[in-house]
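K.L.:
My questions concern the predicted model and sequence given below.
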Amino acid sequence: MEAPWFIFTGMRNTVLTLCLLAFSISCSTKENATLIAFNTYCEMVANDAKPIALSEPISTEEMDERWDAFEEIAEKWNVSIYRETNFPVTQLFSAKVTVGKEVVAIYREPRLKQYEQLKTDLDKIEPMEAARRFGRLLGYSPQGINELLMKNTDFRTLDSFGVERQITHLYYENAEEAKRFYREVLGLKTTDSNRFIISEEAQLQINAFDDEHTSDQAKSTAIAFLTDQLPLWYDHVQAQEVPIKYTYKPREGGPHDGFVAIDPGGYLLEFEEFKQHPENELFMAYLEKAPRITTSIEDLNFYGSITWTYHHDLLKMQKFYEEVLGFQLVADQGWTKIYRTSPTGFIGLVDERRGMMDYADQKAVEIEWSLSDRKSSHVYFQQTSVWNGEKKALMGPEKYLYLLR
């Protein structure tokens, strides 16, 4: 028997009611989510976590419906808002995202003027610089900007090819003497006859002088051995009669402690321990996870290494490390900038005016990075101005050579 017509009618009405209710809840949920996100962006701008924040792109009709709510939230946080109907197109975001849409810029003065200046300059500057300038205005880190550029263009950083370890090459008149020092006095384990392990991903390679690295070259580098056993290492180094340049004088409340010894070739070796301090907070989080690598010296170990390099133009070097190499700044000491290049290997860029060594055009150090995708890195960097084909290396500012292996 067929069901009465009113049952079908009732069912249709019920289904229709449920569909309308679900649509209403969906719309309400979406609107609430938009307002919650907008409230968060306003809070971030109010607390200077972002210079400018942008709402999600929405249609003009949706913007009209929500504008009063946006103004009310902005007033609560004492920030200003600007309705953007002509969003600037840069390599930072896909142009498709904002086509036919509007966004709200959330700001405090003078950030709107900065934003307007960027829009005026878009046709006058290189696309990559425009994208980075926009990213900085939005409060993105250099790594965050790099990630967006890699997502939307063919841009790559060295770090994106997977840096597995850092090898610092040092040069000696008597390489055998240097090898004995690192093997017997410091107790470092080896991977082969001339490469020594400081930590899992930071190594030293001992080389004899050659045509490119001669006895008259300035060192222009120092090597930091990271350890939490400074008193023990200091006693050991003294017992081995290793020359000391700066003695061990621990300071309460400072960012780091250490002492400096001199190896057989005249390189400065800094035995160093970093401590919780505002300039080291991110660095300390990475160091906490670093495995302790034992040496042949009883109970003594290291867990990381910093290769210090010395520079005339620190800002230029920072830009290279962040925008070309893509490494993360983990400690900012003002006149030194420490970058994480491999899990336990670091480079410290030093202003030569305050560092232990002077800058030199020709220097007795080269830095090598082992990559998980070396072939692709070579293909990519061959198309750039920093590629040295003969060495299969990158030539950075101030004639620093970075070997890619």
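P.N.:
Structure's in. What do you need? Numbers count the residues shown, from 1 in each chain.

K.L.:
C-alpha from now on. contacts and neighbour counts both.
P.N.:
Noted.

K.L.:
what about the strands in the stretch 51-200 of the chain?
P.N.:
Remark: strands assigned in the stretch 51-200 of the chain by DSSP state E, counting those that start in this stretch are 52-54, 80-84, 103-107, 163-172, 189-190, 195-199.

K.L.:
one more structure, for comparison:
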Amino acid sequence: MKQFYWMAMALLLWITSCENGDTSEKLAGFEVFCEMVSSGAKPIALSHPMDSASADALWDAFEALARQYEVALYREDDFPQTALFPPSLTEGKTVILIYTRNRLTQYEQLKSDIRANSEKAPEAQEALARRFGRLLGYDTEGINGLLSKTIGHRTLASFGVLSQTTHLYYEDLEKAQNFYGNTLGLQSSDSLRFQISQDAYIELHPQDDAHPKDQPKSTAIALLTDQLPEWYALMQERGVPIKYTYKPKTGGAHDGFVAVDPEGYLLEFEMFKQHPENERLIATLSDAPEIHTGGGGLHFYGSITWTYHQDLLKMQQFYQEVLGFTLVADQGWTRIYQTAPYSYIGLVDECRGMEDFAESKAVELEWRIENSGAFDTYADENWGDYQYKGYAFYGPEHYRYVLPAGD
């Protein structure tokens, strides 16, 4: 079971053990949840569902544990039904809520909205279930997992993402090919698709009607490396324009410099360092293989494609709830998501990023997935809001995403 899933399934596991266990086992489970709420690990917690007589018999013991951990209890005899859990789990049962401060008010507001929206559209029901999940302390991945069991919700990531390719468009394709193949020395089998990490690629295309000359780039690409001084010297030696120079900082979250490719795409040579905002990202890169280039033994080991947005919160919701990608770094004005083992997308607030938001963009993003046929069937039925058609769709701010068919 994936790490994120344990908390989301804790209630179900507890029910199984308590149905066949004695009072001490039930109280031990209840104490675990009291400690989690007391320490802030969960906003609220739920006891195992029980019949009314069992709740009466255990109430004094529950209250003693609540006093020990300085938490409050609320007896719920009419548990609200959402898509988060199967109705049979709590129907006709008593559930004890464990909480602190104003969390009970938050729960009562949610319960009122659930009652008022019992006949609403599936989208509204899903939103309420997600709200309940957040109140229980589940992360988005855990909520996605529960909704997959109750209403068949699927994310792109649930179909298995194998690699990421960033598509770029050029007036002088030959010059771009020479830059990526010779100046940077990236590996390529066809001089069009160049490898950065084990599963991250850049693919070059001639400009076309959808991607004409002078179209805003609306992207930058981070090339992750632990050889910044060497890469900086090489780029200077080979006459590559530098937009932001290399100025390493002691104690910072990352170091790097920004170069400019032949037609204005920004390349951010970057190294993330152990820092509170990077801890999860650094862990995902811990075993990243080095992809060597023709640049004097230099290498990269990962890549982040940065995209630029007006509504960062809306994009974050799309990436987590619809695409199902894992948030691995939050820099305040950026959100970095792991899309494949060593490939990432970075969502950037345009007000602080290197590029501006634009309706039309000289970039497209591709993810290769394990079972594109199954995804196509699911997306045809469920992704109308994202203009899904023929293995391609659009996000909320007009970035186009494509998937190779037939894998």
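P.N.:
Sure, I can see it. Please read these numbers as outputs of a predicted model, since none were measured by experiment.

K.L.:
re the thing from before, please convert the strands of the stretch 51-200 of the first structure to CSV, extending it with distance to Ser376 of the first structure.
P.N.:
CSV is the format used below for the strands of the stretch 51-200 of the first structure (distance: least, C-alpha to C-alpha, whole Å):
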stretch, distance to Ser376 of the first structure
strand 52-54, 35
strand 80-84, 40
strand 103-107, 38
strand 163-172, 13
strand 189-190, 29
strand 195-199, 26
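
K.L.:
most tightly surrounded among these?
P.N.:
strand 195-199 (a mean of 25; mean count of other C-alpha atoms under 10 Å).

K.L.:
superposed on the second structure, where does the helix or strand that that one is followed by end up, distance-wise?
P.N.:
Next helix or strand after strand 195-199 of the first structure toward the C-terminus (DSSP states H and E): strand 202-208. Averaged over the aligned pairs, strand 202-208 of the first structure sits 0.5 Å from the second structure after superposition, using mean C-alpha distance after the TM-score superposition for the first structure.

K.L.:
buried set for strand 202-208 of the first structure?
P.N.:
Buried residues in strand 202-208 of the first structure, counted by 16 or more other C-alpha atoms under 10 Å: 202-207.

K.L.:
What span of the second structure is the helix or strand just after it aligned with?
P.N.:
Following strand 202-208 of the first structure in sequence order, the next helix or strand is strand 221-226 (DSSP H and E). Mapping strand 221-226 of the first structure onto the second structure (TM-score structural alignment) gives residues 219-224.

K.L.:
Measure how far the matching stretch is from the centre of its chain, please.
P.N.:
18 Å (C-alpha atoms, centre = their mean, to the nearest Å).

K.L.:
Ok, stretch 140-153 of the first structure next?
P.N.:
Stretch 140-153 of the first structure has its C-alpha centroid displaced from the chain centroid by 11 Å (C-alpha atoms, centre = their mean).

K.L.:
Give me the range in the second structure that it lines up against.
P.N.:
Going by TM-score structural alignment: stretch 140-153 of the first structure matches residues 138-151.

K.L.:
and if you look at stretch 349-358 of the first structure?
P.N.:
Taken onto the second structure by TM-score structural alignment, stretch 349-358 of the first structure occupies residues 347-356 there.

K.L.:
Can you give me the distance of Leu315 of the first structure to Leu138 of the first structure?
P.N.:
Leu315 of the first structure sits 21 Å away from Leu138 of the first structure, going by C-alpha to C-alpha, to the nearest Å.

K.L.:
Which of these two has more residues huddled nearby?
P.N.:
Taking other C-alpha atoms under 10 Å, Leu315 of the first structure and Leu138 do not tie; Leu138 has more neighbours (19 against 13).

K.L.:
Skipping adjacent residues, who's closest to the more buried one in space?
P.N.:
In space, and not counting its chain neighbours, Leu138 of the first structure is closest to Ile52: 5.2 Å by C-alpha to C-alpha, 6 or more residues apart in numbering.
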